[in-house]
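Visitor: Make a model of this:
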Amino acid sequence: MTTPPTPQAPSQRQAPAPQHSPQTAPAGPYTSPIPVRRATLGDAIASEWTKIRSVRSTMWTLGVMIVLLLGIGLLATLAVNTVDSDLGSTPVLSLGFFGVLLGSICVITLGVMTIASEYGTGMIRTTLTACPSRARVLGAKAIVFFLLTFVITTVTTALVAVMQTAFIESAAPSGGDWLRATVGVGLYTATLGLLALAVGALIRHSAGAITIMIGVVLLPLVLAMFMFAESLSDLRLALFQYSIPSQLSALYSTSVADSGPSGWDSLWIMLGVTAVAMICAFVTLDRRDV
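Guide: Here you go, the predicted model:
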């Protein structure tokens, strides 16, 4: 006969044996398996290219510009063929001027929105956090925007020029005329868009910057048309000569005014003005808070 075990007091019960965890060495500095390197301008360009091609505004503005260039160029060609008119000394490539002038409004809009829209949405804080170098950010935006608009404008104007020379009987344009009406117009339009980008960086407001740029394009010519006083004749002539429509027409070997920029002169003028505006944009972006 066995005796039942006597109950033990709580204090007499054995505590469970502690489970000893294996000793670990003190943690050292963490080394990421991902290679770390300094950010470069190429990285900023890749980032800006991803942004500009992934937003709808790029597709709509450039799409409308292409439609305007091709549509107005085709309408001008059909109009000349229908009335069977003789262009005389007017270069056949100059028929693309009106489409480019209207299409430049689309380029201006996209140039402003490339940077000003980020201030409106607050995305500029994320951009400058990822890339603290503000000069690099603005430079990457300028490079991506300029190359995109230059390529599209040049290709589209070349298509319009081929269509017009094929369907309209006129004197064959020279090589210089072709170069100015395609590459020259593409460079001028893209540089005008860069000026809009610089104004967008200075104003930081999409609607305000677009309004200013439209005024820069159209207001001098409109003001000159209503300056009838003889005392304002010199100012009127200067506005006619150096207005953007007159500079653009100079690339087509025509001019709104009887004198003023001719040939490639208008491109050098636009490059100078845009360079000054971009320098101001660099300075203000570096000194102002976001």
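
Visitor: CA atoms for contacts and neighbours, from now on please.
Guide: OK.

Visitor: residue contacts, the closest residue to residue 235 other than its chain neighbours?
Guide: Leaving aside its chain neighbours, residue 235 sits nearest to residue 224 (7.8 Å; criterion: Cα to Cα, 6 or more residues apart in numbering). Residue 224 makes contacts with 235, 236, 237, 239, 240, as judged by Cα atoms under 8 Å, 6 or more residues apart in numbering.

Visitor: Just checking the distance from the helix or strand harbouring residue 224 to the centre of its chain.
Guide: Take DSSP states H and E as the rule and residue 224 turns out to sit in helix 206-225. Offset of helix 206-225 from its chain centre (Cα atoms, centre = their mean, to the nearest Å): 18 Å.

Visitor: how about this one, so we can line them up?
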Amino acid sequence: MSTPPPPMPQQAAAAPTWQAAPGTSYSSPIPVTRTHLGHALTSEWTKIKSVRSTLWTLGIFLLLVVGIGFLVAAQTQDADFSDVPYTIPAFFGLILGQICLITLGVLVVSSEYGTGMIRTTFTASPQRHRVLTAKLIIFFAVAFTVSVFSIGLVGLMTSAMHSGSSNVSWGGTVVKGALYVSLLGVLSLAVGSMLRHSAGAITTMLGVVLVPAILPAFLMLSQSMRTIGEKMQEYAAPNALARVFALDNENGGGGAQLGLLAGVTAAAIAGAYVLLERRDV
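Guide: Okay, the predicted model is just below:
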């Protein structure tokens, strides 16, 4: 006679599932804050101050502008500043230093595309225009502040070396010179956002700076192209900075060059916004 099978153990009762009472909605215990531009600015500030490229590019920029400016000022005499501002020595450092801001402007945006971190950025902040706006604001603030400091420091050092030898106000050249190189950096950021490639964007910006300075020499060989060459030479970056620093005997000049650069930068920013919304990451 076979023995009956042992009784099956009772199944554990299913865990009760929480259900909201009818007519009520779930409320998260975690506080939810509506995001705004301030959060994006904080994020971009954290990024730009924590990467080594910022330290290297701005450090080299300061070294070039202040170092070359000091060396130039040390080789001048009091009479050299009788009709020019004390910030003239900073001009020679900015010729090279502007490349540092161009490089940093590109890297601020293109490095995220290169590493794929831009996907994380847009996941945390789906409003892409807000991210680009924050990058533009933070970069311009950093570039302008560092540029004003370096140019102003050169002006103060030169003034101390040649006290009382110039009657020309040099405060305007500090602001205009810093504004010009900072706009070049912002233009680079916009180009980097459109191209999404560090090497390509940096090469493009170097062409924007160098080609107008070199090409006029060939254009002016032809009489028919001479007018175009002269106009291009007038607005090339080195000559534009020379006008800003009154090297052409136009005290406080460079307004037209600044206006053109601001217009080109605004157009590039508009293009960056349009492509940012239309393309996938």
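
Visitor: Mind checking which of the contacts of residue 224 of structure 1 are in helices?
Guide: In this view, the contacts of residue 224 of structure 1 that belong to helices under DSSP state H are 235, 236, 237, 239, 240.

Visitor: List buried residues within those residues.
Guide: Among these, those classed as buried by 16 or more other Cα atoms under 10 Å are 236, 237, 239, 240.

Visitor: Identify the residue nearest the residue in structure 2 that the first one lines up against in space, chain neighbours excluded?
Guide: Right, residue 236 of structure 1. Residue 236 of structure 1 maps onto residue 229 of structure 2 when the alignment is built from TM-score structural alignment. Nearest residue to residue 229 of structure 2 in three dimensions, chain neighbours excluded: residue 216, at 4.2 Å (Cα to Cα, 6+ apart).

Visitor: The contacts of residue 224 of structure 1 into JSON lines, with extra columns for distance to residue 38 of structure 1?
Guide: Listed next are the contacts of residue 224 of structure 1 as JSON lines, based on distance: Cα to Cα, whole Å:
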{"residue": "235", "distance to residue 38 of structure 1": "53"}
{"residue": "236", "distance to residue 38 of structure 1": "54"}
{"residue": "237", "distance to residue 38 of structure 1": "53"}
{"residue": "239", "distance to residue 38 of structure 1": "49"}
{"residue": "240", "distance to residue 38 of structure 1": "50"}
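
Visitor: hey, where'd the helices end up in structure 1?
Guide: Using DSSP H, helices in structure 1 cover 41-54, 56-83, 97-121, 123-130, 134-167, 175-179, 185-203, 206-225, 233-242, 244-250, 265-287.

Visitor: Please identify the deepest-packed of those helices.
Guide: Among those, helix 185-203 has the highest mean neighbour count (mean count of other Cα atoms under 10 Å), at a mean of 27.

Visitor: Just tell me the aligned range of that one in structure 2.
Guide: Using TM-score structural alignment, helix 185-203 of structure 1 corresponds to residues 177-195 of structure 2.

Visitor: for stretch 105-118 of structure 1, same thing?
Guide: Aligned by TM-score structural alignment, stretch 105-118 of structure 1 corresponds to residues 99-112 of structure 2.

Visitor: what's the mean gap between the matching stretch and the aligned bit of structure 1?
Guide: With mean Cα distance after the TM-score superposition for structure 1, stretch 99-112 of structure 2 departs from structure 1 by a mean of 0.5 Å once superposed.

Visitor: What's residue 243 of structure 2 aligned with over in structure 1?
Guide: Under the alignment (TM-score structural alignment), residue 243 of structure 2 maps onto residue 250 of structure 1.

Visitor: ok, so what distance separates the nearest residue to its match once chain neighbours are set aside from residue 103 of structure 1?
Guide: Leaving aside its chain neighbours, residue 250 of structure 1 sits nearest to residue 262 (5.0 Å; criterion: Cα to Cα, 6+ apart). As judged by Cα to Cα, to the nearest Å, residue 262 of structure 1 and residue 103 of structure 1 stand 22 Å apart.

Visitor: what's the answer for residue 68 of structure 1, then?
Guide: With Cα to Cα as the criterion, residue 68 of structure 1 and residue 103 of structure 1 are 6 Å apart.

Visitor: Enumerate every residue touching residue 235 of structure 2.
Guide: 212, 257.

Visitor: 7 Å - rerun?
Guide: By Cα atoms under 7 Å, 6 or more residues apart in numbering, the contact list for residue 235 of structure 2 reads residue 257.

Visitor: what do you get for the one 4 residues further on?
Guide: Contacts here follow Cα under 7 Å, 6+ apart; on that basis residue 239 of structure 2 touches residue 233.

Visitor: and if you look at residue 65 of structure 2?
Guide: For residue 65 of structure 2, the contact set (Cα under 7 Å, 6+ apart) comprises 90, 93, 94, 97, 150.

Visitor: List just the nearest of the residues you listed to residue 3 of structure 2.
Guide: Comparing these against residue 3 of structure 2 with Cα to Cα places residue 97 closest, at 95.3 Å.

Visitor: about what we covered before: aligned to the residue nearest to residue 235 of structure 1, what sits in structure 2?
Guide: Counting by TM-score structural alignment, residue 224 of structure 1 corresponds to residue 216 in structure 2.

Visitor: Look up how far residue 74 of structure 2 lies from its match.
Guide: According to Cα to Cα, residue 216 of structure 2 and residue 74 of structure 2 sit 33 Å apart.

Visitor: Quick check: the gap between residue 7 of structure 2 and residue 14 of structure 2.
Guide: From residue 7 of structure 2 to residue 14 of structure 2 the distance is 20 Å (Cα to Cα).

Visitor: That should have said residue 211 of structure 2, apologies.
Guide: 75 Å.

Visitor: Any figure for the gap between the residue nearest to residue 235 of structure 1 and residue 45 of structure 1?
Guide: Distance, residue 224 of structure 1 to residue 45 of structure 1, using Cα to Cα: 41 Å.

Visitor: Also residue 108 of structure 1?
Guide: Applying Cα to Cα to residue 108 of structure 1 and residue 45 of structure 1 gives a distance of 20 Å.

Visitor: do the same with residue 266 of structure 1
Guide: Taken as Cα to Cα, the span from residue 266 of structure 1 to residue 45 of structure 1 is 29 Å.
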